Every structure is written in C-alpha cells, then in structure tokens.
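1. no letters, just coordinates:
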C-alpha cells in the first residue's frame, strides 16, 4: 500500500495545505486517498462521524479526499489548556490533561495506538499521505518521537521535506536539517519542496540546485504563494486576520485559548461583512454591530484573560449602545452568571463569576459532549448542521428561550430582548440560508455564495496549482502509488 510523509523544516511552513492539495490531486487522478497525522497540536478540532475529535486540518484533508473524517486520521491530538499543559486526545477520546514534561514520559505509550490507526487506514485506500508536526531537525525530541522520524521509521514511510522560503533562509532550513539529523533519518528523505515563493521562481534556480547538490535529495518543485488558501479553514490561530469591508461590522475577541474558530470562516467570505479580530491590548471598536465571544479551551482562564484586556468594560459599553453579543461554546458559558469547575477539569478547582448577560450557570463535568448535530434555529425555523464539542452543562431561566432545538430539545439561550444569545453549536454559519437570515438582522442583503461549494472549488484550484508547480507524478511514485 502506497504511503508518503510530508515533513517540514518547522511549524507553519504550509504542510497542512500541501497535504490537502496532494490528497485532492491524487483523488482527482482516480486514487482512493486518506490523510494521516500521527500527532497534532491544535485547539481547532473537528468532530468525526465516529463520535471523536481530530485536528481541523485533517478534517479538511478528508474533504479533499472526498471521505468523511475519522478519528484514525489523527490518533493523538494535543489541546493546550495552559502555557505548560495540554489535554491529550487519543483516537478521538480524552485520555488526560498533562504538563509538557509529563507528556514526554507518556509518549512511548502512544506509538501503539498511532500505528494501529495508521494500519487500519492503509486497508481502506490506495494511498495514505502523512503529515508531520514541527520539524525532524528538533533532534532533542527524537527519542520516543511519534510525530516525525520516529513514526516514519516505525511505519517504514518515505519522507519529503518542505521548506518555507517566505520566512527566509530556506537553503539553511533544508540543508541544515540534513546536517543535524542522524544519518538513518536523513536517508529516509527522498525529496524536498520549496514552498510559498513570491515573485519569479526562476530567480531561485541557483539556490534550488544548491539544495539538491548539498543534500542529494530530489527537488520536487517550487510552489508559489497560493493566495486563495485564505478561503480554506485554518488550524492555527496565528492565521486569523481581519477581513472584508462590508456594512455589517462584526468583532471577534481573540482569546488566549481560542478554539474552533473556523466558525468565523463563512463570515470572512461574506461581501456584506467586515470582520475585525480584536487582539490582546486592543479595545473593542465602538461602531460594531455584533461582538462574538468564540470557543475556548479554557473558559475560566480565558474569562480572566478577557477581563485583563478590559474587554468586559468594552462589552458593557457596546451593550448599552444597543449592540448585540453572540457567545459560542466557551463564549456562551462566559455570558452566564457563574461557571463552576468543582473537579478542576480546566484548571484549579473552583468557580468564576461570569459576565452576567444571560441568566444561566455552567457546571463543568468530565462527560465531554462530542456530537455532529442537525438543529432547527428557534427564531427562523431554519435548519443548521454543526457539531458540539465541550465540557460542561448550562442551565437557567434564559434556556427557556433557546437559541435552537436539537431533536426537539432546547439548546442555548437568549436574553429577554434577544440582543444577547449563546449556543454550543459550532459551524452554524456554514448553512447559507441561516447565515443569510442571521445577517439580515443587521441590514445585510441575501448571501451571494455557497460556503461549502466555495471550499470545494478552492481545493480543486489548490490541486491544479500543485499539478502546475510540483512534480506530483514523482511524489506519487516515491509513495509507491499506481494510477
């Protein structure tokens, strides 16, 4: 069975997007393809049809392959909750919350489920495209590694190494990686890709040849910057940017543990919307129509962070001016009167006073809610599809005015005047008809595009982009694929 691993000279060099594009290109060539990432670190997760969670990038890669996301595509997911600790998800389920030093001791136990998931995927398709994490040049982490060369060696998978020319020093990135790696690991690398080039690629011909000569690796292409990538769901919060110039002004708070922020993607594309990402230290603009409190991996921690920025004062002023507020998941919990965490599931045990805009309270509990759902929006009766991924249960008088209904059961809450609303439903705005109705409350016209169709079109464009600038046939041959 054909396999190939795409590793990078560092984090955020474009591995996830390249894997999505290669998956799409191979699928369009008639191959049955699956994505795989042994270990991911992200608070932007997707709920799978088998009732677990994986990194958002692997869900996009699954879409590129034309298949439903599955927990086997990302068997180990780390979700940072503090600066030194992360929740560990194994094959879609929460295993524990550990500090970085403790995770290093846990890693040797995780190779078995990683290989188990990988081997299951191999039986389902013609080709598996594997994505590394971080860099194989981090040789201090090589012992017990499951994310890069440790996995490649255990699974006997050939590797292609990607360097990012946009950040500078790409020759040193690629050649230097070979220098510091053990000889056996360096020998697993069959080729290299130079990613995110701006301008005339021929200007890099000499540098490209130098890399090939110094490393002995086959050059597979120089990939120009793909600007349409901004229309695809991002996994890294660093990619969050303000967008649009429409008349409807929406501000989203960039919380320190912001999670599942792909909720914003359909709004970013709307011509009628100007989306402002409010960064730490910045005030909430006084002229916005709507403030969104997004999901977070640490509700009480990010509520303290919100107050430290002075955003609670800005929210009071926004609300007094008649502005609207929407809380999603952790943001919904913050809008209530109190958040209780008696077992210390998201930090020290205790309770935190909420912002008080909704008459509800939340109690954190270990039974995590993971589900893909179809709901009916209460105010419009429109159907929405999304997912829930949260600890905690929220109850209170304002739940009698639900945001939506899931299988007839009330979900979320609204204030008596309807200006403050909260919901656990992620992915709401992907539904074109609902998004149109929601934005009409702010004076926007009907939506002019289909979000899901746009994402699929951009994936096709990405595949064409790689077919033009990469030697995709050589990549597939390195993997052992036949088409």
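-> Received, thanks. Being a predicted model, the structure only gives us computed values, none of them experimental.
2. only C-alpha atoms from now on, for both contacts and neighbour counts.
-> OK.
3. I figured residue 93 hits residue 52, correct?
-> Yes - between residue 93 and residue 52 a contact is recorded at 6.0 Å, counting by C-alpha atoms under 8 Å.
4. name the helix or strand for residue 326, please.
-> Secondary structure from DSSP states H and E places residue 326 in strand 324-328.
5. got the contact list for that strand?
-> 289-295, 318-319, 332-335, 419-426 (C-alpha atoms under 8 Å, 6 or more residues apart in numbering).
6. I'd like to know which of the residues you listed are buried.
-> 289-295, 318-319, 332-335, 420-426 (16 or more other C-alpha atoms under 10 Å).
7. residue 146 and residue 132, how far apart?
-> According to C-alpha to C-alpha, to the nearest Å, residue 146 stands 9 Å off from residue 132.
8. and the comparison structure, right after this:
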C-alpha cells in the first residue's frame, strides 16, 4: 500500500482527547501494510518516560507508538521532553539528554532553540521512513502558548503538513470543542485541517448523524471517522493515573499518589492482575490496611517526601510493618526509605538535606548526571529473572546495600531489610517481567499461579485500536492530500 502523506499530524481539541491512541493506531495499520512509518512528537510534557536503546529518554507514549510501528524507541521520536519538577518549573530534555532546569517563562524564550532540535530530528526521521505520524500536545487553541509554538500548529506550519483534529465525545461538548478550536486558529491553520475524528463514542451511531451533518456544514470539513469507546485497553498512559477497579482481588496493594509521581506505568501489571486490588491514595484520603505498600518514583524526591510525611505515611508505614506488611520502594521511593536525601546542587529544587523515613540504613545524594540504562538480571530473593530500566539522578550508599534486591550484569542493585519486610530498587518496570512480578508478589505474601504478560496485553490492545481505526485510514486514503 502507498500512503499519500509523507507527514500527517494528529492534534486534539483538548488534552486526553485520544491523540496518542490515534497515532498508535495509524502506526500499527500502516506497519501491517508494509509502510515504513515512524511516530513523532515534537514536544511532550510528561512524568512517564522511557529509556531508549540509544541511551536517551523520551515520553512513554512515543515508546508505545514506536512499538505499534514495529520499531525500537529512539530519541528522535520525541526530541523535546519536559518533566515538571514544580508548578512553574521543569527539567528540559533535548534529544534524550537533560539540557537544563527552567521555569515556564524562560522556556518560552528557549523555544526557538528547541525548535531547531525538533526540526533536526524530524529531518532525520524523514530520511529513513516513508511516513511520519506526528502527535500534537494539548490543544492548538491554547492562545497563551501560540507564540513560538513548536508543539502544534507552529510545527505543522514549519513543515507544511496536513492536520486531523481529534475530539473526545465521551466528556461532552464535542461540537463546541471542534468549532471553538477552529475559531481560535488563523486562516492558514484552519486551512491545514483535513478533517475531524470523533473519539470514544458509545451508543447508537445513527443518533449522531444529524450532529455530524451540522458540523460538516458549519465548518466545511469532513468527519473522517467516529471511533468507538474501547474498554479494558492496556496501553501506557502519558501522565494521568488510571482509575483502579475496586476490590478486584483479595491481595491489597496501596500506592501513595505523590504530587510528582513518575512512571506510574510501573504498576500496570499489578492493575491487570486478577488477584490484586491496587489502589492509589491521594491527599486527604484515609490510608487503608494493605498487604503491600509501594512507594513510587518521583521527579521531586524531597518535595514528595515532605508531602508523604505531611499525609501521615511515616506512622502508617510503622503500623503496617508492625502487623507484618511488606514495603517496596522504587527509584525515588527507594531513596525515601533511607535515612536522608541530600540535594546539594539544587537538582530538583532548593538545595538542602532532608531526613527520610529511616527504614533502610542508607543515604542518597542527588547528582547533576542522570543515569539512563536498560538492564536485566536476577532476583536475589527468588530464582527469577528481572528486566527494567534505570532513570534517576542520584546515588545511594550505606550498610543496607550489602543485602541487595537484584544482581544486574554482575553488580549488586537495590537493598533488602534484614527482617525481609522491606525491598528497595532503582529499577522501573520490574513488574513487567512475569517471573519477577510473580516472585515479588510471592515475597510480599501472594501465592498465585497467574502470570501477567504485559507485552502481550499491550500488543492485543494495539491491535484492537488499529482494527477500530481502520475506517479512519480508509477515509484518509480517499482524501486528496493538500498541495505542498
């Protein structure tokens, strides 16, 4: 099959309209037809990231889209990644590497530099692939961010590509979202819109017909497809913590919903496990009894540690351990388990030294260099393999590390308490390896024969969204691409 667009951009009327899944679906459909296709997102803001084979860091969503396209994730697929460390500041990552920590105003001025990195990556991908499917960020109607825009229409105008606009009907107001978005665009930007995608529809499609006809008359642009609401998808989320099905299993796992929690995709395998009841506990919520407490990763370890203490987690963890419960700390959560976390260079905020939970005899110092590495090894507490990735700034030292949790490429990694109740590690994605997931749950007290294969669940979901999006691809093939 020949795809008539060398570059096609998917933008949304709102955040979470479904841009990520539409891009992933098109990548999978084109890959099935033998088209050399790559995903691309000029600028992403997310705390969920993935480590690439070339030793960089990109948004988790672009790693998912790469898998949909049958490719290994590469830093060129997301040349600019912003990882918020506060309400006004973020770590700026260019071509997979940390460039600086900036506040929003400074970054606004930096965008012209970032755009050069975006165009470099785009051109490299263009030399390798017949088609590039681009994901926008947020909405092109964010007037306050239009100046020096590199994420939406600013990019589309720079490379002269057509755009399809996705709107989520499930949240309501879909026609107002589309018409209002068009009203906020310039004439040249409106002309660039090839058509609309109505996403997450459920019900009788015939009841939507009159609305679709009105929309096409009002805008002069076609509705390319109405995509269904698909339940039970297993796809990596960019940021939002998915709501957890209550009381799915008897084994209770609770996770504090840290303000700057990173890589909550670490828990997707547990969410999918039928014997596990996984719950995220937010601010002001009662901390329920549990079999296992997991402290997640954090983009601001000392800040989230302070939040944890203010929510009463220190006392609850002590009670939890007295009753025989288990605790796992992952990355920033692992650092919180020690005696202190020092940030002498102000890597994640104001410089300083914070007392930590004191559950493991170790100390952590945050460093300027970020460790980005895909790893594999074995568990020290069970006969099981593990694989995952490290993505952290900081090193830990102390007596607790003498009893490691894993052996990675011949080196000790992580720590376990002498009483066998606490385990800490820098490895993200450790539950994604079925043997390691089973071994960790057994260590925590769950004896289950169930094995969760996250890779297969992801593949099944990618195929489901691709099948559902076939009408969109058919409609795109019928359109005449705009002249360059």
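-> Right, received. Where do you want to start? Everything numeric here is computed off the predicted structure, so don't read it as measured data.
9. TM-score of the superposition?
-> Here the TM-score for the pair of chains, by TM-score structural alignment, normalised by the length of structure 1, is 0.96; 477 aligned residues with a C-alpha RMSD of 1.5 Å.
10. more neighbours: which of residue 93 and residue 52 of structure 1?
-> Between residue 93 of structure 1 and residue 52, counted using other C-alpha atoms under 10 Å, the more crowded position is residue 52 (24 against 18).
11. ok, that one to residue 131 of structure 1 distance?
-> Distance of residue 52 of structure 1 to residue 131 of structure 1, given as C-alpha to C-alpha: 20 Å.
12. kindly report the same for residue 197 of structure 1.
-> 21 Å.
13. the more surrounded of these two?
-> residue 131 (29 against 17).
14. rewinding a little: tell me which of the buried ones among the contacts of strand 324-328 of structure 1 fall in strands.
-> 290-293, 295, 420-423 (DSSP state E).
15. would you turn those into CSV with distance to residue 86 of structure 1?
-> Formatted as CSV, those follow (distance: C-alpha to C-alpha, whole Å):
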residue, distance to residue 86 of structure 1
290, 31
291, 28
292, 25
293, 22
295, 16
420, 31
421, 29
422, 26
423, 25
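16. out of those, which one sits closest to residue 113 of structure 1?
-> Nearest to residue 113 of structure 1 among these is residue 295, at 28.6 Å by C-alpha to C-alpha.
17. now do the same for that closest one: its match in structure 2.
-> Taking TM-score structural alignment, the alignment pairs residue 295 of structure 1 with residue 297 from structure 2.
18. surely that match meets residue 337?
-> No - if you go by C-alpha under 8 Å, residue 297 of structure 2 and residue 337 don't touch, sitting 11.8 Å apart.
19. before we move on, the earlier item: over which residues of structure 2 does the strand holding residue 326 of structure 1 lie when aligned?
-> Going by TM-score structural alignment, strand 324-328 of structure 1 lines up with residues 326-330 of structure 2.
20. after superposition, how close is that stretch to structure 1?
-> With the two structures superposed, stretch 326-330 of structure 2 lies on average 0.3 Å from its match in structure 1, counting by mean C-alpha distance after the TM-score superposition for structure 1.
21. returning to that earlier point: quick check: neighbours shared by residue 146 and residue 132 of structure 1?
-> In contact with both residue 146 of structure 1 and residue 132: 38-39, using C-alpha under 8 Å, 6+ apart.
22. mind listing the helices for the stretch 301-450 of structure 1?
-> Counting by DSSP state H, counting those that start in this stretch, the stretch 301-450 of structure 1 has helices at residues 311-320, 330-334, 432-440.
23. so how far is residue 232 of structure 1 from the closest residue to residue 199 of structure 1 other than its chain neighbours?
-> Leaving aside its chain neighbours, residue 199 of structure 1 sits nearest to residue 224 (7.8 Å; criterion: C-alpha to C-alpha, 6 or more residues apart in numbering). According to C-alpha to C-alpha, residue 224 of structure 1 stands 17 Å off from residue 232 of structure 1.
24. can you check residue 289 of structure 1 too?
-> On the measure of C-alpha to C-alpha, residue 289 of structure 1 and residue 232 of structure 1 end up 25 Å apart.
25. the strand holding residue 326 of structure 1 vs helix 311-320, what angle?
-> 130 degrees (axes from the mean of the first three to the mean of the last three C-alpha atoms, to 10 degrees).
26. what is the burial count for the alignment partner in structure 2 of residue 267 of structure 1?
-> Correspondence of residue 267 of structure 1 to structure 2, assessed by TM-score structural alignment: residue 270. Neighbour count for residue 270 of structure 2, taken as other C-alpha under 10 Å: 20.
27. residue 124 of structure 1 now?
-> Around residue 124 of structure 1 there are 13 residues (other C-alpha under 10 Å).
28. residue in structure 2 matching it?
-> By TM-score structural alignment, residue 124 of structure 1 lines up with residue 128.
29. dump the residue contacts of that match.
-> Contacts for residue 128 of structure 2 (C-alpha under 8 Å, 6+ apart) come out as none.
30. that one and residue 6 of structure 2, how far apart?
-> 11 Å.
31. for residue 355 of structure 2, same thing?
-> On the measure of C-alpha to C-alpha, residue 355 of structure 2 and residue 6 of structure 2 end up 54 Å apart.
32. for the stretch 51-200 of structure 1, just list every one of the helices.
-> Here the stretch 51-200 of structure 1 has its helices, by DSSP H, counting those that start in this stretch, at 56-65, 100-106, 111-122, 149-155, 170-180, 183-188.
33. so where is the fifth one in structure 2?
-> Taking TM-score structural alignment as the measure, structure 2 aligns residues 174-184 with helix 170-180 of structure 1.
34. one more: the fourth one?
-> With the alignment judged by TM-score structural alignment, the segment of structure 2 matched to helix 149-155 of structure 1 spans residues 153-159.
35. check which helix or strand covers the residue of structure 2 positioned farthest from its centre.
-> The centre of structure 2 is farthest from one residue, residue 217, which by C-alpha atoms, centre = their mean lies 37.4 Å away. Using DSSP H and E, residue 217 of structure 2 maps to helix 209-219.
36. buried sites along that helix?
-> 212, 215.
37. that one to helix 174-183, inter-axis angle?
-> 10 degrees.
38. so what's residue 370 of structure 1 up against?
-> 47, 51-53, 387-390.
39. out of those, which ones does structure 2 keep as well?
-> Contacts conserved in structure 2 for the contacts of residue 370 of structure 1, counting by both residues aligned by TM-score structural alignment, their matches' C-alpha atoms under 8 Å: 47, 51-53, 387-390.
40. any idea which of those is closest to residue 446 of structure 1?
-> residue 387 (24.7 Å).
41. map that closest one across to structure 2 for me.
-> Checking TM-score structural alignment: residue 387 of structure 1 goes with residue 389.
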